[in-house]
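>>> coordinates only, sequence not included:
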């Protein structure tokens, strides 16, 4: 305790709250209908991602490096939605807004881990498309099962490590005044801004998380498609270009669904009402996991063929 007091300052006592309060949406009429909608979204998310995982697992023709990444994306979507949605519905639909301190940090860890892995999974799929189009003759050598498994495993290790560091930095904060989180879950930024002591390290890790988990993957994906477009411009016929680029449509749709709402939120987030910002952030969290399996079923020929064969 003396160590904490010296770090906090002479006149500040380190306070570890018993709980936080999730404020969520305030003053919105008929908001409970939105939570019923969230319940529907969660059911569709669970069913859709379970179907995609089952199809890939049972169809031996789909056990390729690309579909290892697709399987992991469905797993991450299922994992993230199950970490966020039941607790969110419990908090708001049943008015259980008080969340114990340790539960809040756990809630934060699982939500941020899943959101981060979605980003890196899109990087893995982007790399797969990049090699398949630019180096088609070397694809089988460069993108192997072992390589894809190692890549995804390294992403998991990296994400868990950086999010655990963020959690560790939160535990050094003292909450001697408000414990009300102005968000729909235990949001990192909203949490550290409640602290009474210096939260500069938390600001630094927040910027690092943003750079490493959002901007760096997006930059890689954009650069990969610049290379793909350049390579396709060298292809002789328009039909061949179209056929090659068509294999990227599902991945491009996933990238747009994941990154565009986040970019819009962070671009205009400070200019809109708090309720609108929280509502938009909640939609960016719940829609990609629901839409990803639908896009892959509709846009991917191999999965559609399997579904038709089963029926």
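Received the coordinates, thanks. Computed from a predicted structure; not experimentally measured. Residues are numbered from 1 along each chain as shown.
>>> CA only for contacts and neighbour counts going forward, please
Fine.
>>> ok, for residue 101, nearest residue in space, not its chain neighbours?
Nearest residue to residue 101 in three dimensions, chain neighbours excluded: residue 19, at 4.7 Å (C-alpha to C-alpha, 6 or more residues apart in numbering).
>>> my guess is that neighbour contacts residue 98, does it?
Yes. Using C-alpha atoms under 8 Å, residue 19 makes contact with residue 98 at a distance of 6.3 Å.
>>> what is the neighbour count of the nearest residue to residue 169 once chain neighbours are set aside?
Leaving aside its sequence neighbours, residue 169 sits nearest to residue 202 (C-alpha to C-alpha, 6+ apart; 6.3 Å). Residues contacting residue 202 under the criterion other C-alpha atoms under 10 Å number 23.
>>> OK, contacts around residue 202?
Applying C-alpha atoms under 8 Å, 6 or more residues apart in numbering to residue 202 gives the contacts 166, 169-170, 192.
>>> so how do I select the buried members of those in ChimeraX?
Buried members of these, defined by 16 or more other C-alpha atoms under 10 Å, are picked up in ChimeraX with:
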select :166,170,192
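>>> which of the contacts of residue 202 fall within helices?
Applying DSSP state H to these, the entries found in helices are 166, 169-170, 192.
>>> now render those residues as a markdown table, adding distance to residue 179.
Formatted as a markdown table, these follow (distance: C-alpha to C-alpha, whole Å):
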| residue | distance to residue 179 |
| --- | --- |
| 166 | 19 |
| 169 | 17 |
| 170 | 13 |
| 192 | 11 |
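>>> what's the closest of these to residue 220?
Using C-alpha to C-alpha, the shortest approach to residue 220 within the ones in helices among the contacts of residue 202 belongs to residue 166, at 24.0 Å.
>>> how close does the closest one get to residue 187?
Per C-alpha to C-alpha, to the nearest Å, residue 166 is found 12 Å from residue 187.
>>> cool, residue 304 as well?
Residue 304 is 38 Å from residue 187, where distance means C-alpha to C-alpha.
>>> so those two - more neighbours on which side?
Neighbours per residue (other C-alpha under 10 Å) separate residue 304 from residue 187, with residue 187 holding more: 19 against 14.
>>> okay, now the one to match up with it:
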């Protein structure tokens, strides 16, 4: 018997395993984490937007990352926090679809933004004389528009293919709604969905990994092997934090998505990796980039000093 995939359809989410006595502390901790994510990322957005000295390609590309992180956090935390108060955890079918759409848009957008940032650093370090010619305002607009257009088309198509399926189950396996979990609710063939899903993974993660590996190898070659002044520290400062952020997101997302296609994969591992992708990058990215980027750190400290000073 088919379920009606409308707003009246209720989808059940896995229940939390912590004892009832810890429910309130968990609720408070999750709420504070969400508020911290939003405040820190919003501070970076405001800092870059209001300071003309930061209106440069490097920082304008970076501006898109906290926007993407806030989208992912908002897709995940409010629903999770509200469901902590009630058992069983439920969500309407269309709210589940929206959550899946936003979480995948966040994941794909983050990978593409980090890739564009790596390309920007590659041009700045390996071809500094051509930087202003290549990274013009028009080209920057094209890069940013291309990121969001590509991400939107890929993810909307992914979700649209899932919406055409008739569902005959009402329980998803992950802690939040995503496309693989929604697809598993279907009681008809998902061959097209599986092929397109694999294509999306290969495109977003394959292209990102290839570009970042190429650009970082070129940066290391330019900075280290050509023995430029302060080459090693420059290479580490440029690549270190960016590479850590990218690899964490890349590995977690890749393993979590592939685990959906391996029946013997531990359910706990898939859930833990899926949740960590939604929590740690939005939480750590603003800390990494605000402390590691001198100009942003300086303007944030000036802003905080101005707000806390009595004069």
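Here it is on my side, so go on. All values derive from a computational prediction rather than experimental measurement.
>>> TM-score them against each other, please.
Overlay of the two chains. TM-score (TM-score structural alignment, normalised by the length of the first structure): 0.87; 299 aligned residues with a C-alpha RMSD of 2.4 Å.
>>> how far away is the residue nearest to residue 101 of the first structure from residue 175 of the first structure?
Residue 19 of the first structure is 10 Å from residue 175 of the first structure, by C-alpha to C-alpha.
>>> the more surrounded of those two?
Taking neighbours as other C-alpha under 10 Å, residue 19 of the first structure and residue 175 compare with residue 175 leading, 20 against 16.
>>> setting aside sequence neighbours, what's the nearest residue to that one?
Spatially, and ignoring its direct neighbours in sequence, residue 175 of the first structure is nearest to residue 195 (4.8 Å; C-alpha to C-alpha, 6+ apart).
>>> the one you found falls within a strand, correct?
No. Counting by DSSP: H, G, I helix; E, B strand; the rest coil, one finds residue 195 of the first structure to be coil, located in no strand.
>>> what lines up with it in the second structure?
In the second structure, the residue matched to residue 195 of the first structure (TM-score structural alignment) is residue 186.
>>> how about residue 285 of the first structure: what's its closest non-neighbour residue?
residue 115 (7.7 Å).
>>> tally of neighbours for the counterpart of that neighbour in the second structure?
Residue correspondence to the second structure (TM-score structural alignment): residue 115 of the first structure is matched to residue 107. Neighbours of residue 107 of the second structure under the rule other C-alpha under 10 Å: 23.
>>> assumed residue 107 of the second structure was part of a helix.
Yes. The assignment for residue 107 of the second structure is a helix, going by three-state DSSP.
>>> so it versus residue 84 of the second structure, what's the distance?
Note on residue 107 of the second structure: its distance to residue 84 of the second structure, by C-alpha to C-alpha, is 24 Å.
>>> again with residue 158 of the second structure
Distance from residue 158 of the second structure to residue 84 of the second structure, by C-alpha to C-alpha: 29 Å.
>>> again with residue 242 of the second structure
Going from residue 242 of the second structure to residue 84 of the second structure by C-alpha to C-alpha gives 34 Å.
>>> over to residue 150 of the second structure?
Taken as C-alpha to C-alpha, the span from residue 150 of the second structure to residue 84 of the second structure is 35 Å.
>>> what do we get in the second structure for the residue nearest to residue 101 of the first structure?
Per TM-score structural alignment, residue 19 of the first structure is aligned with residue 9.
>>> likewise for residue 47 of the first structure?
Aligned by TM-score structural alignment, residue 47 of the first structure pairs with residue 39 of the second structure.
>>> helix, strand or coil: sort out that match for me.
helix.
>>> again with residue 13 of the first structure
Following three-state DSSP, we place residue 13 of the first structure in the coil state.
>>> that one and residue 5 touch, don't they?
Yes. Counting by C-alpha under 8 Å, residue 5 is a contact partner of residue 13 of the first structure at 6.0 Å.
>>> higher neighbour count, these two?
Set residue 13 of the first structure next to residue 5 and count neighbours by other C-alpha under 10 Å: residue 13 wins out with 18 against 14.
>>> just give me the mean distance for stretch 142-155 of the second structure relative to the first structure.
Here the mean offset of stretch 142-155 of the second structure against the first structure after fitting is 1.2 Å, by mean C-alpha distance after the TM-score superposition for the first structure.
>>> ditto for stretch 98-113 of the second structure
With mean C-alpha distance after the TM-score superposition for the first structure, stretch 98-113 of the second structure averages 1.1 Å from its match.
>>> how about residues contacting that stretch?
Identification of contacts with stretch 98-113 of the second structure by C-alpha under 8 Å, 6+ apart yields 61-62, 64-65, 68-69, 71-72, 75-76, 147-148, 151-152, 155-156, 159, 176-179, 204-205, 208, 246, 249-250, 253, 278.
>>> for stretch 59-78 of the second structure, same thing?
With contact meaning C-alpha under 8 Å, 6+ apart, stretch 59-78 of the second structure is reached by 30-31, 34, 37-38, 41-42, 44-45, 48, 54, 99, 102-103, 106-107, 109-110, 113-114, 116-117, 144, 176, 278-279, 281-282, 285-286.
>>> turn the buried ones among those into a named ChimeraX selection, would you?
Burial among these is assessed by 16+ other C-alpha under 10 Å; the matching ChimeraX selection reads:
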select :30,31,34,37,38,41,42,44,45,48,54,99,102,103,106,107,109,110,113,114,116,117,144,176,278,279,281,282,285,286
